[in-house]
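Chemist: Build me a structure from this.
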Amino acid sequence: MKNILTVLSLIMIISCKKEDAKAIKKKQSEDPAINNNTSLITRDDSIKTIDDIKKEYASINSMLISKKLDSTQFSYNCDEREGEVTLYYKDKKLAAVKDFYAEHSHFSSSTLYFIKNEQVFFIFNDETVWNFDDSGTPEKPETKDDIKEKRIYILDHKPVQCFEKNYSVSSKGNNKNPQTISNKETKCDIAELMKKYQLIVKNKDRKGGINCL
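Modeler: Presented below is the predicted three-dimensional model:
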């Protein structure tokens, strides 16, 4: 009789352990943090290389072109400089900032900041100076835009590669395609651009217009 009770006790213990194991396995299969062998793994989506910058830039730029990002705006007017800032958001996180301003002296500037995890990783800047072309007449004036484009790759808050392209666009047409003009690598200097960016972020929740950034 003693032997029978001992055997029954062992069967009950083994059965309980099997049920506990099944319960734990079921809980693991239902937990999204554990399922598919992703337990306690944090996805690393930070930008570490030039290739990472190019991929993330292409993704955000595509959404800008297709107007898939939410946006807010504010304007500023300071010392004959009239500007407008547009902030673009992806999933409520800042993804890009466009700063455009024009001066009365035939000058305008447009800067696009691309952002990931609250860090600027790429800047595209173009500056335009326009003048009347000598080939025009008082009755039919012609203009010429001299354009300078800058492309700046940034890792860990530091510029790692910078390129520049210069070309002109005439109102009379017959212009060279800017895409066929090569970029030239130049010395990096982002101090002023980043100073402006910090001022923009500081004022990003402003509504309407402000005086100076």
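
Chemist: contacts and neighbour counts: CA atoms only from here.
Modeler: OK.

Chemist: And the strands in this structure, which stretches?
Modeler: Using DSSP state E, the strands found in the chain span residues 70-78, 81-90, 93-103, 107-116, 119-133, 142-155, 158-170, 184-185, 209-210.

Chemist: Mind putting the ones you listed into JSON lines with distance to K22 and mean neighbour count?
Modeler: Conversion of the strands of the chain to JSON lines gives the following (distance: least, Cα to Cα, whole Å; neighbours: other Cα atoms under 10 Å):
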{"stretch": "strand 70-78", "distance to K22": "46", "mean neighbour count": "16"}
{"stretch": "strand 81-90", "distance to K22": "41", "mean neighbour count": "19"}
{"stretch": "strand 93-103", "distance to K22": "41", "mean neighbour count": "20"}
{"stretch": "strand 107-116", "distance to K22": "42", "mean neighbour count": "20"}
{"stretch": "strand 119-133", "distance to K22": "46", "mean neighbour count": "19"}
{"stretch": "strand 142-155", "distance to K22": "48", "mean neighbour count": "19"}
{"stretch": "strand 158-170", "distance to K22": "52", "mean neighbour count": "16"}
{"stretch": "strand 184-185", "distance to K22": "62", "mean neighbour count": "13"}
{"stretch": "strand 209-210", "distance to K22": "63", "mean neighbour count": "14"}
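
Chemist: Now distance to R43 too, for those, in CSV please.
Modeler: Formatted as CSV, those follow (distance: least, Cα to Cα, whole Å):
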stretch, distance to R43
strand 70-78, 25
strand 81-90, 18
strand 93-103, 17
strand 107-116, 14
strand 119-133, 18
strand 142-155, 19
strand 158-170, 24
strand 184-185, 34
strand 209-210, 40
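
Chemist: What sits closest to the spatially most central residue of the chain if chain neighbours are left out?
Modeler: Central residue of the chain (Cα atoms, centre = their mean): F114, 2.6 Å from the mean position. What sits nearest to F114 in space, not counting adjacent residues and going by Cα to Cα, 6 or more residues apart in numbering, is A96, at 4.5 Å.

Chemist: Contact partners for P141?
Modeler: 132-133 (Cα atoms under 8 Å, 6 or more residues apart in numbering).

Chemist: Please provide the structure for the following sequence as well, for comparison with the first:
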Amino acid sequence: MKYLFYSILIFVFASCNNNSSENQTDEKSTHSEQSEILSESESIKENTPTNTESQTQKTEKELKTVEDIREEYQVIMSKITDGKIIPSSFDYMCNEELEGKLTYFSENGELRRIVRQSGYDHGELIREIFLKDNKPFFIFHHMESWSFDVEANQEHAIRKEITEKRFYIADNKLIKCLEKEFVNRSAAKNNPVSVNIPNKDVECSGLSDLMTEYELVLKYKNQTEKMGCLE
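Modeler: Reported below is the predicted structural model:
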């Protein structure tokens, strides 16, 4: 009986260890996906809140540094993943040329993230705005433009030029700006992936243009039906 009892204990202990390892792997994978937009080339500390109290403390924290911004970004993305921030969206079409979609993520009536997707004949633009206390603190732009790849030995091959920009904002000022550019080709076997392309520090400018875009999309936060041009 004692032999059987100890055998069961050893089996249960080993099973718990295996489950713990699998859970840790899943958590790291999710954390990696959430960190991608913020900055692939710079590591983010493993300090995502683990309970409601710590998340509340981070929400109340004033954002002063790039690290503060990264932490707040992680808080928002974690809540979206957990279904604690619910999105609402609508589509728009402008002059039968530009079509897009606006998605708003709100937490207790406060906007936390806005995503604007716009598509046209030869390209696409995605703009994401992250907010705290109704003020943008991080903005992400993903731009694609495509053309026929005349250098490819393949009919109808496409060349896609991709540009990504990241803007960090504190005290109504741009404190850090990053940019990366790369090309994808439909005829290529291996194309570069954004997560593997390092960001470059660039001179910060154009805050007024970013705020103009924010004020434009803010006007339609209660829109639910498809509409025409954003004005």
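
Chemist: Overlay them and tell me the TM-score.
Modeler: After superposition, the two chains reach a TM-score (TM-score structural alignment, normalised by the length of the first structure) of 0.72; 168 aligned residues with a Cα RMSD of 1.9 Å.

Chemist: what's the offset of stretch 206-213 of the first structure from the middle of its chain?
Modeler: 23 Å (Cα atoms, centre = their mean, to the nearest Å).

Chemist: picking that back up, give the equivalent position in the second structure for the residue nearest to F114 of the first structure.
Modeler: Aligning on TM-score structural alignment places A96 of the first structure opposite R113 in the second structure.

Chemist: repeat for N117 of the first structure
Modeler: Looks like N117 of the first structure aligns to D133 there (TM-score structural alignment).

Chemist: Would you enumerate the residues in contact with H122 of the second structure?
Modeler: By Cα under 8 Å, 6+ apart, the residues touching H122 of the second structure are 145-147.

Chemist: picking up where we left off before, is it true that the match of A96 of the first structure touches L131?
Modeler: Yes. With contact defined as Cα atoms under 8 Å, R113 of the second structure reaches L131; the gap is 5.9 Å.

Chemist: who's in contact with G228 of the second structure?
Modeler: By Cα under 8 Å, 6+ apart, G228 of the second structure lies in contact with 92-95.

Chemist: mind redoing it with 10 Å?
Modeler: 91-96, 98-100 (Cα atoms under 10 Å, 6 or more residues apart in numbering).

Chemist: what do we get in the first structure for it?
Modeler: For G228 of the second structure, the aligned residue in the first structure is N211 (criterion: TM-score structural alignment).

Chemist: For V115 of the second structure, which non-adjacent residue is closest in space?
Modeler: Closest residue in space to V115 of the second structure, ignoring its immediate chain neighbours: E128 at 4.5 Å, by Cα to Cα, 6+ apart.

Chemist: Same check on E149 of the first structure?
Modeler: Distances taken as Cα to Cα, 6+ apart put D126 closest to E149 of the first structure, at 4.3 Å, once the chain neighbours are dropped.

Chemist: now for the one you found: what does it line up with in the second structure?
Modeler: D126 of the first structure maps onto H142 in the second structure, by TM-score structural alignment.

Chemist: swap in S59 of the first structure?
Modeler: The alignment partner of S59 of the first structure in the second structure, by TM-score structural alignment, is V75.

Chemist: what about its match, neighbour count?
Modeler: 20 (other Cα atoms under 10 Å).

Chemist: Would you quantify the distance from it to T81 of the second structure?
Modeler: 10 Å (Cα to Cα, to the nearest Å).

Chemist: Need the residues touching each of these two.
Modeler: Here V75 of the second structure and T81 have Q34 as joint contacts, going by Cα under 10 Å, 6+ apart.

Chemist: ok so, going back, I'd assumed K61 was in contact with the match of S59 of the first structure.
Modeler: No. With contacts counted by Cα atoms under 10 Å, V75 of the second structure stays clear of K61, the gap being 11.8 Å.

Chemist: Any chance you could list residues touching both of those two?
Modeler: With Cα under 10 Å, 6+ apart as the test, V75 of the second structure and K61 both reach Q55.

Chemist: pretty sure the residue nearest to V115 of the second structure contacts H142?
Modeler: Yes. E128 of the second structure is within contact range of H142, at 8.7 Å (criterion: Cα under 10 Å).

Chemist: Determine which residue in the second structure is aligned with L69 of the first structure, please.
Modeler: So L69 of the first structure corresponds to I85, using TM-score structural alignment.

Chemist: Next up, the contacts around that match.
Modeler: Counted by Cα under 10 Å, 6+ apart, I85 of the second structure has contacts 76-79, 104-113.

Chemist: just V115 of the second structure next, same as before
Modeler: 89, 101-105, 126-130, 139-141, 217.

Chemist: Quick check: nearest residue in space to whatever residue of the second structure lines up with L155 of the first structure, chain neighbours excluded?
Modeler: Using TM-score structural alignment as the criterion, L155 of the first structure maps onto A170 of the second structure. Spatial nearest neighbour of A170 of the second structure, excluding adjacent residues (Cα to Cα, 6+ apart): K64 at 5.6 Å.

Chemist: burial measure for that neighbour, as a count.
Modeler: 13.

Chemist: Between the two ends of stretch 144-163 of the second structure, how far is it?
Modeler: 7 Å.

Chemist: What of stretch 119-139 of the second structure?
Modeler: Using Cα to Cα, the end-to-end distance of stretch 119-139 of the second structure comes to 19 Å.

Chemist: What does the residue nearest to A170 of the second structure correspond to in the first structure?
Modeler: With TM-score structural alignment defining the correspondence, K64 of the second structure maps onto K48 in the first structure.

Chemist: what's the spacing between its match and T186 of the first structure?
Modeler: Taking Cα to Cα, one finds K48 of the first structure at 21 Å from T186 of the first structure.

Chemist: Disregarding residues adjacent in the polypeptide, which is nearest to K221 of the second structure?
Modeler: Closest to K221 of the second structure by Cα to Cα, 6+ apart is Y104, at 6.6 Å.
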